[in-house]
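> Dropping the sequence and predicted coords here.
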Amino acid sequence: MDIEELIGTLDLGAKTRLLTGTDMWSLPALPRIGLGPLVMSDGPIGVRGERWSPGDPSIALPSPTALAATWDVELVRRAGRLLAQEARRKGVHVLLAPTLNLHRSPLGGRHFECFSEDPYLTGEIGAAYVEGVQEGGVAATPKHFVANDFETDRFTVNVTVAEGTLREVYLAPFERVVRAGAWALMSAYNAVNGTTMTEHRALQRDLLKDEWGFDGLVVSDWTAARSTEATADGGLDVAMPGPYGPWGAKLEAAVRDGRVAEEVVDDQVRRVLRLALRVGALRPVPGSPGSPAALASAPGPASTSVPDPGPDPDPGPGSGTGLKVAPRAGGDVPIDGVALAREVAARSFTLLRNEGGLLPLEGVRSVALIGPGAAQPRIMGGGSAQVYPDRIVSPLEGLRGRGDVEVRHAPGTDPRIRPAPLAVPCRAVFLDAGGESLGEHPLADAEARWVGRLPADVDADRLGAVEIRGTYTPEMTGSHLFSLVGAGAFAVRIDGEVVFDGFVTSPGGDPATAFLAPPEHRLTAALTAGVPVELRVRHLTAASGGMAFVSFSLGHAAPSPGDDATIAEAVATAAGADVAIVIACTTPEVESEGFDRTDLALPGRQDELITRVARANPRTVVVVNAGSPVLMPWLEHVPAVLLTWFPGQEAGAALADVLFGDAEPGGRLPTTWPLRASDVPVLDVTPTDGEVVYREGLLIGYRAWERAGRVPAFWFGHGLGYTTWSYDSVAVTGTTVTVAVTNTGGRPGREVVQFYLAPPEQDPLRPARILAGFSAVDAAPGQTVITTVYLPERAFQVWTERGWRTVPGEHTVEVGRGVADPRLSATVTVTG
């Protein structure tokens, strides 16, 4: 089957219909040419599928910051293969991940969803993620192209940034994943230098497609395409979601009127069909000439017809110039998602401090497990990164599951602004306008969510309301708080009595606000311990154009004696245990898509809790359960600090492994952690008159910290293990660097050997050093390991008005355990 021949069989209407969604998540099928629907789904820690619902559970891996903290490309590649397996299980062809935006400021609301402050580390981890997903026959979609590094006014903000800064910093990870063979890319909401990204011809067409040779598909972020001609000519290929929007019939009319050339549409269709071939959504039609085949070279009419590999080929490695169809069912060895989630979590955990070797815990008989994250950890950030796993192992469950240590639990304080959904099994009842049931589906708790499609057995055309029904038996007598979260018309009944009947309105202009930061209405009810009550929450809603948006919940908080009493209880519990472990966490109101953070403090009274527990028990371990940096005013008063990021569904199991030494904390910081917010060189993310200017140029992250002469709490690349290492020798051949390291401790261990490159001459406007390579090695006690890295050409280059220029002279390569901990150095000489 020749793509050009297929395009030639399509009329203009058929072509333009292929370029926008039939619904929230899929492009249309065209059976007469063998094209099935192309289904897309959010990631990046799991695959939601077309139904964003607890009824369709997903494996939940650790957050992208955690993936980057492993500094292990092969482990990330394995995670990508698992995501591809999940995507195939759910009928998904295109995974909308990974996020390649940078940690420009720790206030960025989606910091947890990005990999690192460093473009090189982001690019290498991102490339491994892309390769792993695409090896499984599923397209990865790196996003958000480009400079979408904060959330405030993200739909309208203009980012002003110099071309050299774009090239060397913000575009660099995208260039790397294009070289790795990404099959799709997502265009961002924001504007860059005055042009909205979905219309940005210079970046999307001239640079991405022409200069870099990207032969994949550019899809808009959802609702980011707001024009017809400008987006089509600007290099966008698919506008999502559909069927409404600026394309479809409007694009067809623009072509017929001569406002958009039909050749532009042909190239867009070519890219859609090429992607469909790659993911197995385009198949032979009986009687048609030829069959779907792998593309063997660069894009264009001359390279879209190659020999047929056969009707059911084995999948091969993904590449930028090759194509494979999705693996046949049963053709892969299944990946154990639970085991991999646990392994990735442990390998990402970053030991920041371990005075006196408190960790791993040995000879411990009793543990006081304290803090809001002990029983209810934050396993993921909010927004499009959310999935619903079928299990979550809390730290409390993980430690109690060992069975060889007594675990005494005290929450201490609750920093959440909103109560969590009522934790009792419920059911969602779908109703028509007359109140007749259209179907029922079980819920794990009092949260209902279907975004995109309703359950298959529910007639969407008849939908008039969705009702959560459940029975709650309180354990305490008193005034219970109920929190209705969602936007629209609601009625709440408790034991048949209507306690609310009205509207809850959603402020703000971001259309995602309804599920990213939905409004709340609070109710109270006097309940008696042991006496069950029936709860019903009805939400008036309807599906439109086949698309559903159901997102609401009923939160609950039982009567509480207050933080003063619960903190005092936690302190007493800590004083009587061999070791105190405090699980401190951020909340959904702090880290999520749709808004930025306002400060770096742990929410609520957690700092006070940690300080008082540490006074009561000098053997205190603080576990920081956060996706981005938090301030630690108690740092010098606790002997051990372990960062677990957002650790995914196996959080507690992995934590028990690391605390007790069954696994080593393998993480190294992918971003610098400040001691004080005032020290952060690049902090503000608030637009001024609709604009954010990247005045700092190339200097973000550790690059900025070094040039500013400031000392953070913990530098980029920092992380401790359970053994010690010596750096023995370094040798350079050309731009190849070989290092010998020895495990000098008494335990097996893993070391991340890091390579930083300094130019021959220092320029205060340029970084003093940049990360140019890294290698993770494992060694037994006393074992010496030799590792070699190849420093990339780009590490020796700078962007000028004439393009890339190699800086000649003697560059210094420093090898060590972090940017602030060099152990060896050597000279690398290059010619211009």
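That came through fine.
> switch to C-alpha atoms for all contacts and neighbour counts from now on
Fine.
> which residues does the spatially most central residue of the chain contact?
Nearest residue to the geometric centre of the chain (Cα atoms, centre = their mean): residue 113, 3.3 Å. Shown in contact with residue 113 (Cα atoms under 8 Å, 6 or more residues apart in numbering): 44, 63-65, 99, 381, 385.
> Then residue 548 would be within a helix, right?
No. Read with DSSP: H, G, I helix; E, B strand; the rest coil, residue 548 is strand and lies in no helix.
> Report the secondary structure element holding residue 131.
Taking DSSP states H and E as the definition, one finds residue 131 inside helix 119-135.
> Now do residue 138: how many residues are near it, please.
By the criterion of other Cα atoms under 10 Å, residue 138 has 34 neighbours.
> Mind jotting down where the strands sit in the stretch 301-450 of the chain?
350-354, 366-370, 406-410, 426-432, 437-443, 447-452 (DSSP state E, counting those that start in this stretch).
> Of those, give the one that comes closest to residue 198.
With Cα to Cα as the measure, strand 447-452 is the member of these nearest residue 198 (22.7 Å).
> Please name every helix or strand in contact with the next helix or strand along the chain from the closest one.
Downstream of strand 447-452, the next assigned helix or strand under DSSP H and E is strand 463-472. Here strand 463-472 touches strand 426-432, strand 533-540, going by 3 or more Cα pairs under 8 Å, 6 or more residues apart in numbering; DSSP states H and E.
> Most tightly packed of the ones you listed?
With neighbours defined by mean count of other Cα atoms under 10 Å, none of the helices and strands packed on strand 463-472 is more surrounded on average than strand 426-432, at a mean of 22.
> tell me what that one is packed against?
Counting by 3+ Cα pairs under 8 Å, 6+ apart, strand 426-432 packs on strand 437-443, strand 463-472.
> Next one for the comparison:
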Amino acid sequence: MAPLTSLVLVSLLAQPFLASPVPDAESDLSARSALPADYQSPPYYPTPPGGWMPDWADAYAKAHAVVSNMTLAEKVNLTTGTGLYMGPCVGQTGSALRFGIPNLCLQDSPLGVRDTDHNTAFPAGITVGATFNKELMYARGVGLGEEARGKGVNVLLGPVVGPLGRKPRGGRIWEGFGADPVLQAVGGAQTIKGMQSTGAIASLKHYIGYEQEMSRMSSVVSVGYSSNIDDRTLHEMYLWPFAEGVRAGVGSLMTSYNDVNGSACSQNSKLLNDILKDELGFQGFVMTDWLGQYAGVASALAGLDVAMPGDGAIPLLGDSYWGSELSRSILNGTVPLNRLNDMVTRIVATWYKFGQDKDYPLPNFSANTADQTGEIYPGALLSPIGVVNQYVNVEGDHNITARAVAREAITLLKNDQNILPFRHNDSLKVFGTDAGPNPNGPNSCSDKGCDSGVLTMGWGSGSANLPYLVTPQEAIGNLSNNAKFYITDTFPSDVVASPTDIAIVFINADSGENYITVDGNPGDRLEAGLNAWHNGDDLVKAAAQKFSNVVVVVHTVGPILMEEWIDLAPVKAVLVAHLPGQEAGWSLTDILFGDYSPSGHMPYSIPRSESDYPESVGLIDQPIGQIQDTFTERLYIDYRHFMNANITPRYPFGHGLSYTTFTFSSPSLSVVTPLDSEYPPARPSKGSTPVYSQKIPAASEVAWSSTHFTRIWRYLYPYLDFPQLITAADTYQYPDGYTTQPKPAPRAGGAQGGNPALFDTAFSVQVQVENTGSRHGKAVAQLYVALPSSLGLDTPPLQLRQFEKTKDLAPGQSEILTLDITRKDLSVWDVVVQDWKAPVNGEGVNIWVGQSVEDLAVICEVGGKCSMA
């Protein structure tokens, strides 16, 4: 292959990276549309083996001892799902029972254990991001992990840090933490640490460039879109939260459905072998999204470790790209045995790493039915019947965490005349179906595939059953004896308003995953755009015509336009409650009635018009041919774009008001680790990795004649008929650039997440935050950096790099917050050198601290002093 440094560079921001299309004789999807010019890069083979990180050494040693004694069938069994609906979970691997390794249960979702009972429905990721509270991010992760473990889930499929939120109408942006890579990174890393502290394995997803729902998947009749991303944009934006997740020690990672630069993510050797497993030093295992494997040999060689749910191009036929076909590929030599050994070792090492060999429970629920007894293998034509649900209650006291997250996320955008908080005897008139329940029951719509009642989460695999739901109607009714409810989205004609009445209008905007269409929206907000659903804008305007005091409460998956009513004089206050989960009502009344001051901040900007966004971030609906979605806006999404284009949004990223006031003072900047060179010091050398015999196993190890059990039709097994007749493949068309010669270790690597020197604290900023108001409250200090032009690259005016939240401060009380900045925080990705480049000694860097990207009270000039802006 040609080294990256020999590629022709494009100007502007960076050389596009990629993986050119990977042809595979097995795949029906080898044909790809022509890529835009310059979006190409060399393939990267072979897969770097795992096991060289010191803190994974014990787990890999245990795995090596086991894998060394496994048969071919046992190895293949652990890499391949058993098939769709072939077990209690949404996906499960085969087992290796001789070594105590059961079928590993993989289950959604990022906000709770999906398709089960007696679980907690936590607030969604976007809500967690709005808290800007690292402790709550971690606590929610612990709750998710405890519930996954309690249900017998080995791998809980979350957190989500992709999509990043590039497309404001994108269907699944609510599953992540916000439209900024650092906010996503911190939310993801804290969640991972919390989850995995319980022994459950987190699965960071979706890797990478998965920014819209429509045309996301490839199949026998279509090809998913290609996200075309240049190298610098990839590293500085979309890869950033994945790097932090790997640095946090995440055990697994899920690829996305789409292509990146023309190569499917699940068989993209550049993404998996080079960037993830070499540069970022990922030690766990890589899995596909469900039915997101599009080839057999090509995906194995490109770095895939687990195929989920195991089926081939058409599910429920009993066919697989792996399973028995992977056994065949080992016997005929097309897939090297050392690649299979690494795949299995990564899986088993992760199982050991998180202590799942020690009293970890088996699944006690079924994702397929709520009945106590049912089919054990629903995907089979004939299945044995047994107890499939034990109704184990795993909720514990997680409702406390869920309520705290939902409450601290609530973002006060406007509060004219201090209309909030309410008094308990205020005369309230409440409008909108979003204040009430789903008339058919909180879980009546499969995977939340409807917008009825208060919006607690979006729809799709990222949802979970609600064990109960406290609606705003119920909570307000319990706290006020002077509230009247109109649970309708059409303003009633007979409403009488007095001068002392306050109208509370509830509106929402929904979205979700592509396999469900709601009100004409196929996951993405195609029909609804960025407007409120169910004529919400008209409901607010009608209330404003009748009442002199209107408070708007918004539950939304992402940006929502407010221009039709935000400047109307009666609209005194606006609260964005995001997606609150089961505690929707209580978390809201905690704020409405002043038991707590709001402390949420916007995890994305709210524009004045959708046309304020760059055209390239719009949805692409193209019925014929592969969509080429080229990220021409590069680094400039959300607030980076608005600032660069000199566009003032309605509410900026990070904005959030309180019932009290805060002042920042006494800022100081100290040098911790001097930036005495442009590039980090040389990376540490890799440690040793497991070594196995390269002798091809005996064909008898995968012969059906050697088994002694009754086959389940459609269940995916590693066995073959007459494997002894398989001979070495005379010819096989390997992917372009395929080699078994290991590559030199990339200079930007060296540890999980990259060169450990990248994460040395370069500077530390301290600032005193004082509550100068009359109520208790929490403040958020957001730190942004402005990089100097001396780096020779176009960089956004400001970029979030750190944040901290105070404790609850009483009036007059203060707290000193410390915000640390790493070498990487002050670096850009050098596409020629292939490393992170920082200004020596931080010369020319300006550091800003404040309460939003447009409300910055402190400026620190590196090499100079800090002052009040």
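Yep, it's here. None of the values given here were measured: they were computed from a predicted structure.
> quick revisit: how about the strands of the stretch 301-450 of the first structure in CSV, adding distance to residue 236 of the first structure?
Formatted as CSV, those follow (distance: least, Cα to Cα, whole Å):
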stretch, distance to residue 236 of the first structure
strand 350-354, 40
strand 366-370, 50
strand 406-410, 53
strand 426-432, 38
strand 437-443, 39
strand 447-452, 23
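> how about those, which one is nearest residue 255 of the first structure?
When these are ranked by proximity to residue 255 of the first structure (Cα to Cα), strand 447-452 comes first, at 29.9 Å.
> quick one: the closest one to chain centroid distance?
Relative to its chain's centre, strand 447-452 of the first structure lies at 20 Å (Cα atoms, centre = their mean, to the nearest Å).
> Which part of the second structure matches it?
Under the alignment (TM-score structural alignment), strand 447-452 of the first structure falls on nothing in the second structure.
> Relative to residue 454 of the second structure, how far out is the spatially closest residue to residue 489 of the second structure that is not a sequence neighbour?
Spatial nearest neighbour of residue 489 of the second structure, chain neighbours left out: residue 432 (4.8 Å); criterion: Cα to Cα, 6 or more residues apart in numbering. Look at residue 432 of the second structure and residue 454 of the second structure: by Cα to Cα, to the nearest Å, they are 9 Å apart.
> more crowded one of these two?
It is residue 454, of residue 432 of the second structure and residue 454, that has more neighbours when counted by other Cα under 10 Å, with 29 against 26.
> Show me what that one aligns to in the first structure.
Residue 454 of the second structure maps onto residue 377 in the first structure, by TM-score structural alignment.
> and the equivalent of residue 86 of the first structure over in the second structure, what does it touch?
With TM-score structural alignment as the criterion, residue 86 of the first structure lines up with residue 147 in the second structure. Counting by Cα under 8 Å, 6+ apart, residue 147 of the second structure makes contact with 112-113, 119-120, 394-395.
> For those, which PyMOL command selects only the ones that are buried?
This is how PyMOL selects the buried members of the contacts of residue 147 of the second structure, with burial counted by 16 or more other Cα atoms under 10 Å:
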select buried, resi 112+113+119+120+394+395
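> In the first structure, which of the contacts of residue 147 of the second structure still touch?
Retained contacts for the contacts of residue 147 of the second structure in the first structure, judged by both residues aligned by TM-score structural alignment, their matches' Cα atoms under 8 Å, are 112-113, 119-120.
> Give the equivalent position in the first structure for residue 603 of the second structure.
By TM-score structural alignment, residue 603 of the second structure lines up with residue 670.
> Wait, that match touches residue 717, no?
Yes. With contact defined as Cα atoms under 8 Å, residue 670 of the first structure reaches residue 717; the gap is 6.1 Å.
> Residue 254 of the second structure: what secondary structure?
strand.
> same deal with residue 521 of the first structure?
What three-state DSSP gives for residue 521 of the first structure is strand.
> quick one, what contacts it?
Residue 521 of the first structure makes contacts with 483-485, 504, as judged by Cα under 8 Å, 6+ apart.
> out of those residues, who has the most neighbours?
Greatest neighbour count in the contacts of residue 521 of the first structure, by other Cα under 10 Å, goes to residue 484: 26 neighbours.
> tell me which element that residue falls in.
Short version, using DSSP H and E: residue 484 of the first structure is in strand 478-485.
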